[in-house]
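[1] 3D model of this:
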Amino acid sequence: MKKLLLSAAVAVFFLTNVNAQSDSGDFTLAPQVGLNLSNYTSSENLNNRIRTAFNFGVVGEYYLNDRWSLRSGLFYDSKGTKIKESGEEYIDKLNYLAVPIHANWHFGSKRNWFLNFGPTLGFLLSAKADTPEGEFDVKDELESSFDIGLGVGIGYKFNVSENTELFIQYQGYNGFIDLFGLDEFSVFNATSAFNVGVIFQP
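    Got it, this is the predicted structure:
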């Protein structure tokens, strides 16, 4: 009896994993939420530290086959940094509408692992400086209200049912657009994010 139950459990697990693999022409939607660790990168020492914030949004994914897919979506994406000067803390809060345009490679024997990469577009929603004197709008101080950079992420999917999966993901981003247009040096957005979400196949 124990052998029969074990065999049945293995069969169910195998079939669930096989059915969870997506084929050519399949489309999935994945709402997600995550923790952002954002900062500025520069050739100069800015005396800055990581700003902790969040992101949320949804990804749509179109499968070319069981290994490759194209993904895009819309995200509320928090960026910025913390700066400490003369014992006082200043926080730049830059919030973007982010649009990734990524290829996604699904690997592993059950295609549960995935690696995405490609450009990510960012459209500035708000820019505020949190200072000891209060919070101020600094949108006009930015060189551009548009950002573009390289996004790279890796994640793992857990099968829940035939059409539903949970996932965890690490996503990195490095911007290419100089934020402030200073003559002396350039400043760019950089983000590391840890995300969780649910994948649905309509």
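[2] Could you use CA atoms for every contact and neighbour count after this?
    OK.
[3] Next one: V58 from D77, what distance?
    Distance, V58 to D77, using Cα to Cα, to the nearest Å: 12 Å.
[4] These two: which has the busier surroundings?
    The neighbour comparison of V58 against D77 (other Cα atoms under 10 Å) goes to D77, with 26 against 18.
[5] what about the more buried one, helix or strand, and which?
    For D77, the host element (DSSP states H and E) is strand 68-85.
[6] got it, and V198?
    Here V198, judged by DSSP H and E, is contained in strand 187-200.
[7] Equivalent analysis for L94, please.
    Using DSSP H and E, L94 falls within strand 88-107.
[8] Name the nearest residue to the residue nearest the centre of the chain, sequence neighbours excluded.
    In the chain, the centroid-proximal residue (Cα atoms, centre = their mean) is Q171; its distance is 4.5 Å. Leaving aside its chain neighbours, Q171 sits nearest to G153 (4.0 Å; criterion: Cα to Cα, 6 or more residues apart in numbering).
[9] And L29, by the same measure?
    Distances taken as Cα to Cα, 6+ apart place G60 nearest to L29, at 4.6 Å, with adjacent residues excluded.
[10] mind listing what that neighbour touches?
    F27, T28, L29, A30, R71, S72, G73 (Cα atoms under 8 Å, 6 or more residues apart in numbering).
[11] coming back round to it: I'd assumed S192 was in contact with the residue nearest to the centre of the chain.
    Yes - with contacts counted by Cα atoms under 8 Å, Q171 reaches S192, the gap being 5.9 Å.
[12] quick one: common contacting residues for the two?
    Residues touching both Q171 and S192 (Cα under 8 Å, 6+ apart): none.
[13] still on that earlier bit, can you tell me how far the residue nearest to Q171 is from S86?
    Counting by Cα to Cα, the gap from G153 to S86 is 37 Å.
[14] and for comparison, fold this next one:
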Amino acid sequence: MKTLTTLCLSLLFAATTFAQTEPGTFSLLPKVGLNLSSLTKSKFEVDTRTGFCGGLELNYQLNKSFSLTLGALYSLQGCKQTDKDHKTTVKIEYLNVPVLFNFHITNGLVAKVGVQPGLVLSDRIHQERKGVSGDMCFRDYVRSLPEYKNTNMRDYDIAIPIGLSYEFSNIVLDARYCPGLVSLFDHWDLTNKNYTFQFTVGYKFEL
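    As a prediction, the model looks like this:
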């Protein structure tokens, strides 16, 4: 019983161990993870799809309670739609640049909020119908529809990331909700905006 108690206390101590970053110092966080992304409702209702995300974040520790983060993240977003005999998947690749204000709540636990501009790297749509499939540029597909022939897709996005992270032994687990502020297209009838749930794991290096 004594051995079991000692083991439990050791595990508890290990779970709450984290690397204290000194004020005025920088740290670098390579990270990889998973997106669950979709588009807000507009004329067309769509479902969530999964995608890869990964990149680097640079953190500056202002004091023991607050820090600032600047990142560069590749993010595969989009949505999917499935009917009885028709499956559509939209893949939009972004280079996102999160700028975050972090509040260090307690040992290892951090709340964060900020702004995230993003640049579209590519946009594709994949369609499958009755065993036949094909790919094309997403913006070209939208313009091929008669009612949207003069519609343009925006080459940028702006989101407001809100999240929590937990660090132990320099390993950082991070979860964020990133709702978009701007519509994908400039047409009044297509008001879909991005929204993404992002889950990542990274390792922090002190600089």
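[15] Map T191 of structure 1 onto structure 2.
    When structure 2 is aligned by TM-score structural alignment, T191 of structure 1 is paired with T196.
[16] Count the neighbours of its match for me.
    For T196 of structure 2, using other Cα under 10 Å, the count is 26.
[17] For the closest residue to L39 of structure 2 other than its chain neighbours, which residues are in contact?
    Nearest in space to L39 of structure 2, with sequence neighbours left out and distances taken as Cα to Cα, 6+ apart, is N194 at 4.7 Å. N194 of structure 2 makes contacts with S37, S38, L39, T40, G78, P179, G180, L181, S183, L184, as judged by Cα under 8 Å, 6+ apart.
[18] coming back round to it: list the buried ones in the strand holding D77 of structure 1?
    Within strand 68-85 of structure 1, the residues that count as buried by 16 or more other Cα atoms under 10 Å are 68-83.
[19] For the nearest residue to Y195 of structure 2 once chain neighbours are set aside, give me its contacts.
    Nearest residue to Y195 of structure 2 in three dimensions, chain neighbours excluded: P179, at 4.3 Å (Cα to Cα, 6+ apart). P179 of structure 2 is in contact with A159, I160, P161, K193, N194, Y195, T196, counting by Cα under 8 Å, 6+ apart.
[20] one more time with 10 Å
    Residues counted as contacts of P179 of structure 2 (Cα atoms under 10 Å, 6 or more residues apart in numbering) are 37, 39-40, 116, 158-162, 193-197.
[21] about what we covered before: more crowded one of G153 and S86 of structure 1?
    Using other Cα under 10 Å, the more surrounded residue of G153 of structure 1 and S86 is G153, with 19 against 5.
[22] how about the helices in structure 1?
    2-20 (DSSP state H).
[23] What sits closest to K31 of structure 2 if chain neighbours are left out?
    Using Cα to Cα, 6+ apart, the nearest residue to K31 of structure 2 is G202, at 4.0 Å.
[24] brain fart, E61 of structure 1
    Spatial nearest neighbour of E61 of structure 1, chain neighbours left out: R71 (4.3 Å); criterion: Cα to Cα, 6+ apart.
[25] R143 of structure 2 against M153, yeah?
    Yes - at 9.3 Å, R143 of structure 2 counts as touching M153 under the criterion of Cα atoms under 10 Å.
[26] picking that back up, so how far does the strand holding D77 of structure 1 sit from its counterpart in structure 2?
    Following the fit onto structure 2, the mean deviation recorded for strand 68-85 of structure 1 is 0.8 Å by mean Cα distance after the TM-score superposition for structure 1.
[27] who does that strand touch, helix- and strand-wise?
    Contacts defined by 3 or more Cα pairs under 10 Å, 6 or more residues apart in numbering; DSSP states H and E place strand 68-85 of structure 1 against strand 27-42, strand 48-49, strand 51-63, strand 88-107, strand 113-131, strand 187-200.
[28] Between strand 68-85 and the third one, find me the angle.
    Our comparison of strand 51-63 of structure 1 with strand 68-85, counting by axes from the mean of the first three to the mean of the last three Cα atoms, to 10 degrees, yields an angle of 170 degrees.
[29] What does S69 of structure 1 correspond to in structure 2?
    Mapped onto structure 2 by TM-score structural alignment, S69 of structure 1 lines up with S67.
[30] what does D147 of structure 1 give?
    Per TM-score structural alignment, the equivalent position to D147 of structure 1 in structure 2 is D157.
[31] what do we get in structure 1 for Y166 of structure 2?
    Matched by TM-score structural alignment, Y166 of structure 2 corresponds to Y156 in structure 1.
[32] What about the nearest residue to that match once chain neighbours are set aside, how many residues nearby?
    Distances taken as Cα to Cα, 6+ apart place W113 nearest to Y156 of structure 1, at 4.6 Å, with adjacent residues excluded. W113 of structure 1: 18 surrounding residues under other Cα under 10 Å.
[33] and W113 of structure 1, what does it touch?
    W105, H106, F107, I154, G155, Y156, K157, F158, F167, I168, Q169.
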